[in-house]
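Engineer: Sequence and predicted structure below; questions after.
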Amino acid sequence: MIRLLIVDNERWIVRNLLDLFGHWDKLELEVYGAYSAAEALEQLGKMKFDIVLSDIRMPGMDGLELQQEIRRYWPWCKIIFLSGYNEFDYIQQVMRGGGVDYLLKTEGEEAILRAVEQAAAQLYAAVEAEELIERAHRQLQLVRPLLLGDYLLELMQGDSPGVSQLAHKFQELECPLDAARGVLLTIGRVDDWRDELSVADRELMLYAIRNIAEEYWLPSVRCLSLRYEKNKLLWLLQPMADAPEDRERALRFIHGTLETIAMSCKRLLKLRLSFSAGAAFRPWEEAPRQFSTLKALLGRGLGMGKELVLIEQRKEAGEEAQQAELHNHEISSQLGKLGAMAAYLDNGQQEHFFLEFGKLAALASPARGTDNRLKLEIYYSLMCLLLSYMNRWELHEVIGESMDLDKLTRYEAHPSWESAEDYLSALAMQLFEQKQDDQVYREHDLITRVRLYVEHHLAGDLSLTRIGDVVGYNPYYLTRLYKRLTGQSLPDYVASSRLAEAQKLLEGGSLIVQDISKAVGFMTEQSFYRFFKKETGITPQEYRERHTLSKSDNQK
């Protein structure tokens, strides 16, 4: 949808052009008129316009002054000037000011339509211009480190599409690490912040910690640092060479340097840090499990809980212990997806929600031998998610009519895990059904409000922008939504409503055609005639005569 504003102090010119564009179907246009530059600026301050078709010589502010103001409001707006004067000076000023075209009013309707079509083409071309593509490329270079950080944190959480794509992704994001070599993780935590440090100061301190660590590590190992949470940093480390002796030497160097880094940060930054580090370089497939282990290790630190330097225990675990560790990691990783499940619930994405729900519930099944404490964690995590949704949408009474909500907060009320899983699944299904019912109701209510407004304002402003303002939706989105829900475009509905009312008034016989045209929202009788004949194939007067004749025949 392209929004066009026509500006001229000659009212008949504005009306004729509104009529011209109102019946031109080559472009999807929403057309407005203004009778002065001041009125045009008022409209430009309320909504975005894509093309302005303006006279140059107008009382008060002329078209060239208006052009400068338009640039302040909407820099991408295309401007076409109409003038009754073929003056070279005007043309020069227009082109210097970035005008799109300059037309004489005597050139006719075809030239005006062609100019608007060309301006519309330039609007779309501007998005694909080389300059914008180059600017986007430069911006990508600036944000690439952020994208890399986000990708690696997703990988650590187990949310990455898969490490098979790692090499390609590393190349795309210019990652300094090697996808084919093992990686060792180290977590650093600021144990406490000094009271005088502001939020900005703390960000600066985290940046300084990263610099200090890299000063020590970079000569001997490859290093990439990421910030996660408000007081933690994650380092991903690799040896410079991949021979066994190189890995062992790099491992001793990393572990031995942790205390030095902590002491430097304490002396230079007046901050106390704790570290937990992996025991070995592991394949990237195992990095999420190591990340989970190091987080737990740091949280279980002994002593005062500050200034810790903890190394992951290196042990040759039996198959049973390895399976238990893997199982606990799967639960931790799946619980980390509760945020995504909340989004699926909120957005009504039922299939995606139950896919993740099934994965999480399966981890607590008796066949997996899950510890009862982990079952409780899984149950109450899901319970909090569903309860939060019910609270926000005030669904307790509705859901309570068909389900016993007293069981929700009591895991012991369920005789088995299968019973608890079925209960939570049924509750989630009820929430999706309620959301669907609510969406249908709101969609029906929206259509009703749109149609009532159109019905009661046929003589007034029925532009998409005005209707959107009334019902609280962006006009572009509203037109798409209305078409999806009804199968008819909103402009077509407005036109059919105006036509039906016009036919009704013509059949009544008491109003002249000029009054009928105003009653259904047309600025001129001429534009009403053109509209009516396009829709029915006959003129309004012919329609009235046929109706009168048909009525007389029926009475005989």
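Structural biologist: Great, that's in hand. Source: prediction; values computed, not measured.
Engineer: hey, let's count contacts and neighbours off CA atoms from now on
Structural biologist: OK.
Engineer: What segments of the stretch 1-150 of the chain are helices?
Structural biologist: Assigned by DSSP state H, counting those that start in this stretch, the stretch 1-150 of the chain shows helices spanning 11-22, 37-44, 63-73, 88-96, 109-127, 130-156.
Engineer: ok, and for the last one, which residues are buried?
Structural biologist: What that stands for is helix 130-156. Going by neighbour count (16 or more other Cα atoms under 10 Å), the buried part of helix 130-156 is L148, G149, Y151, L152, L153, L155, M156.
Engineer: helices or strands next to it in the packing?
Structural biologist: The elements that helix 130-156 packs onto, with contact taken as 3 or more Cα pairs under 8 Å, 6 or more residues apart in numbering; DSSP states H and E, are helix 287-299.
Engineer: cool, the fifth one as well?
Structural biologist: With contacts defined as 3+ Cα pairs under 8 Å, 6+ apart, the secondary structure elements packing on helix 109-127 are strand 51-55, strand 78-83, strand 101-104.
Engineer: now swap in the third one and tell me
Structural biologist: Other elements packing on helix 63-73 under the criterion 3+ Cα pairs under 8 Å, 6+ apart are helix 37-44.
Engineer: how big is the angle separating the helix it packs on from helix 63-73?
Structural biologist: If you take axes from the mean of the first three to the mean of the last three Cα atoms, to 10 degrees, helix 37-44 sits at 20 degrees to helix 63-73.
Engineer: Helix 37-44: which residues count as buried?
Structural biologist: For helix 37-44, burial by neighbour count (16+ other Cα under 10 Å) applies to A37, A40, Q43, L44.
Engineer: Need the helices and strands packed on helix 109-127 in JSON lines (columns: distance to D346).
Structural biologist: Compiled in JSON lines, the helices and strands packed on helix 109-127 are given as follows (distance: least, Cα to Cα, whole Å):
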{"stretch": "strand 51-55", "distance to D346": "38"}
{"stretch": "strand 78-83", "distance to D346": "40"}
{"stretch": "strand 101-104", "distance to D346": "49"}
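Engineer: Put this next to the previous one:
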Amino acid sequence: MYTLLIVDDEASVVEGLAHTIPWQKIGIDEVRKAYSAFEALEILQTQPVDIMISDITMPRMNGLELVEITKSRWKNMKTILLSGYADFAYAKEAITLGTYEYLLKPVSDEVVLEKVGGAVESLRQERESSETYNRAVQAFRVNLPHIRGEFLNQLLQGMKSPKNVWAEKLELLEMKSAIGNQAALMLVRMEDRLTEMSPYDSSIMEYAIGNMADEIFGERFRLWRCRDIHGYLVFFVFESDDSAAGMHPHKHTEENELKHFAAQLQMNVSRYLKGTISVLIGKRGSFPEDVRKLYQDSLFALRRHIGSHSDMFVYAEDEEELHPVRSLQKCYEPPLLPHLLESGSWKQIQEKLEQILKELSLAHSQSQEHVIEAFFFIYSSLSAYAHKNGRSLADIVGASLADVTGLSQCTTAATLGKWVGQVLPLLESSAEQATRSDRSAAVSRMKRFIRDHLSQDISLQAIADHMYMHPVHVSRLFKMETGFNVSDYVLRLKMEQAAELLGDHSLKNFEIALKLGYHNPNYFIRVFKKYYSVTPQEYRNSLETGMP
């Protein structure tokens, strides 16, 4: 419910508006009265008001001056100005001040009620919008740790973005200060009893370990964590703001603290959670540019130094380059080729393949193994796409291009590029043909439904219900496939059948109209004449005389 304030130096106007109009009808449950602008300000300062109706011409302070003051103090209040002067200058100034309405006296109670009702509805929509926004903000705040984890996981998988996009995303996640800072990566692998838990219990354990890490590292470092695709807990460890200011300048001290805190985390998990973890602290790098490389190096170090053992701690910061031979990064960075194929994003598919081939030619053109790696990655992705669509790859691209005997397609990076250039257009063409075929089949079903129900009043909604589609989609699909609207097709069928039925002299015109779903014979005659330029009877006569 809303509160209304009526302001006018004429008491009769105030009393009349306050007591003769059914304000409750539009949601006004309380009406307050002021007989001057100064009295109105006193009320506004002590009591809530949602809508104010004010006269313009008042002594000492007029309505425009009052609105100018209220707009700066009570921004959400709606104001309606009344004036007995049909003066455009008043209206122009009222609009400039942002008044909701400007009414000229005399004005009827119905108009006042209508305008105030509009202000009430406007306030209601604003409040609902504000409440929705606040709920969304609250939900975002509650889920912020999870959203941060999801974003960090995308970085681990190699997601790329321009620097300005990084800045915007990290600012939204309240992690903008991490940009450009050095960070160490810490991997935590849950083991033994912790791996045997249900997904629910495992999630609780991850949360508990994360909280423990925050408490142990918190005074000295800032942590950003997520769970990766292997089930490992990945922590990026940043220096705290105090550290960045120079309170802990010695790198050796920082390394010792990292080792100490990591060991403390391992011990606390064992003591309080009765579980076993292995911890690896990897190399340092710049955030977010080095995230992918730090992660891959840490995974390699974990496999190399820990392997299948448990309850291990490794500090890999001082190691030399662990694996000089690297895999093709573009193959495994999102968006992944299999996902792009599933979505049918052919432009992005082409760009992805071009990126893979470019990396291959620039960094690994002399490596036969890398060429083969790229070929089988692409070949398996294309094969999986074909199989998900109920076909073999050979059916789509031909037996020769699908044949891997001898691996002739991947003898060099150039031959692989040539093979991709031959295969991709065939795949895209096949997909487009399948889409056209499905579209054609759907439109054929629509046409059959229309023909079977021609004697009824066929509507777009009825066709949509039959097809389990939205009416707009039905309309677009039909127009795309046939080149004309559903209504035009229905009319054509009805008129063609009408012309055929008119050849049966035993049928009356009204009977033909009913057979075609026209319950008003006169309307049928008008439609027929508009279509054929002659009436049904004139058409029938022309059939008898043999004249067109």
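Structural biologist: Thanks, I have the structure now. Bear in mind the structure is a predicted one, so any value in this text is a computation, not a measurement.
Engineer: Superposed, how do the two chains score by TM?
Structural biologist: Overlay of the two chains. TM-score (TM-score structural alignment, normalised by the length of structure 2): 0.67; 422 aligned residues with a Cα RMSD of 3.7 Å.
Engineer: mind checking which of the helices and strands packed on helix 109-127 of structure 1 is nearest Q350 of structure 1?
Structural biologist: With Cα to Cα as the measure, strand 51-55 is the member of these nearest Q350 of structure 1 (42.5 Å).
Engineer: Can you get me a residue count around the counterpart of S388 of structure 1 in structure 2?
Structural biologist: Here S388 of structure 1 is matched to A384 in structure 2, going by TM-score structural alignment. A384 of structure 2: 18 surrounding residues under other Cα atoms under 10 Å.
Engineer: quick revisit: burial-wise, tell me which of the helices and strands packed on helix 109-127 of structure 1 comes out on top.
Structural biologist: strand 51-55 (a mean of 27; mean count of other Cα atoms under 10 Å).
Engineer: What is the corresponding segment of structure 2 for that strand?
Structural biologist: Using TM-score structural alignment, strand 51-55 of structure 1 lines up with nothing in structure 2.
Engineer: orientation of that strand relative to helix 11-22 in degrees?
Structural biologist: Interaxial angle, strand 51-55 of structure 1 versus helix 11-22 (the same axes, to 10 degrees): 150 degrees.
Engineer: What is the neighbour count of the aligned partner of A200 of structure 1 in structure 2?
Structural biologist: Aligned by TM-score structural alignment, A200 of structure 1 pairs with Y200 of structure 2. Neighbours of Y200 of structure 2 under the rule other Cα under 10 Å: 8.
Engineer: Then I281 of structure 2?
Structural biologist: Neighbour count of I281 of structure 2, defined by other Cα under 10 Å: 25.
Engineer: go on, Q555 of structure 1?
Structural biologist: Neighbours around Q555 of structure 1, by other Cα under 10 Å: 6.
Engineer: mind listing what it touches?
Structural biologist: If you count contacts by Cα atoms under 8 Å, 6 or more residues apart in numbering, Q555 of structure 1 has none.
Engineer: now do E285 of structure 1
Structural biologist: Counting by Cα under 8 Å, 6+ apart, E285 of structure 1 touches V163.
Engineer: Check the secondary structure at it for me.
Structural biologist: Counting by DSSP: H, G, I helix; E, B strand; the rest coil, the backbone at E285 of structure 1 sits in helix.
Engineer: what's the counterpart of it in structure 2?
Structural biologist: Aligned counterpart of E285 of structure 1 in structure 2: E289 (TM-score structural alignment).
Engineer: just the strands in structure 2 please.
Structural biologist: Secondary structure of structure 2 (DSSP state E): strands at 2-7, 28-34, 51-55, 78-83, 101-104, 182-191, 221-227, 233-239, 276-286, 313-315.
Engineer: coming back round to it: can you redo the helices of the stretch 1-150 of structure 1 as a markdown table with distance to E319 of structure 1?
Structural biologist: Formatted as a markdown table, these follow (distance: least, Cα to Cα, whole Å):
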| stretch | distance to E319 of structure 1 |
| --- | --- |
| helix 11-22 | 76 |
| helix 37-44 | 71 |
| helix 63-73 | 68 |
| helix 88-96 | 78 |
| helix 109-127 | 58 |
| helix 130-156 | 24 |
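Engineer: Fine, thanks again, bye for now.
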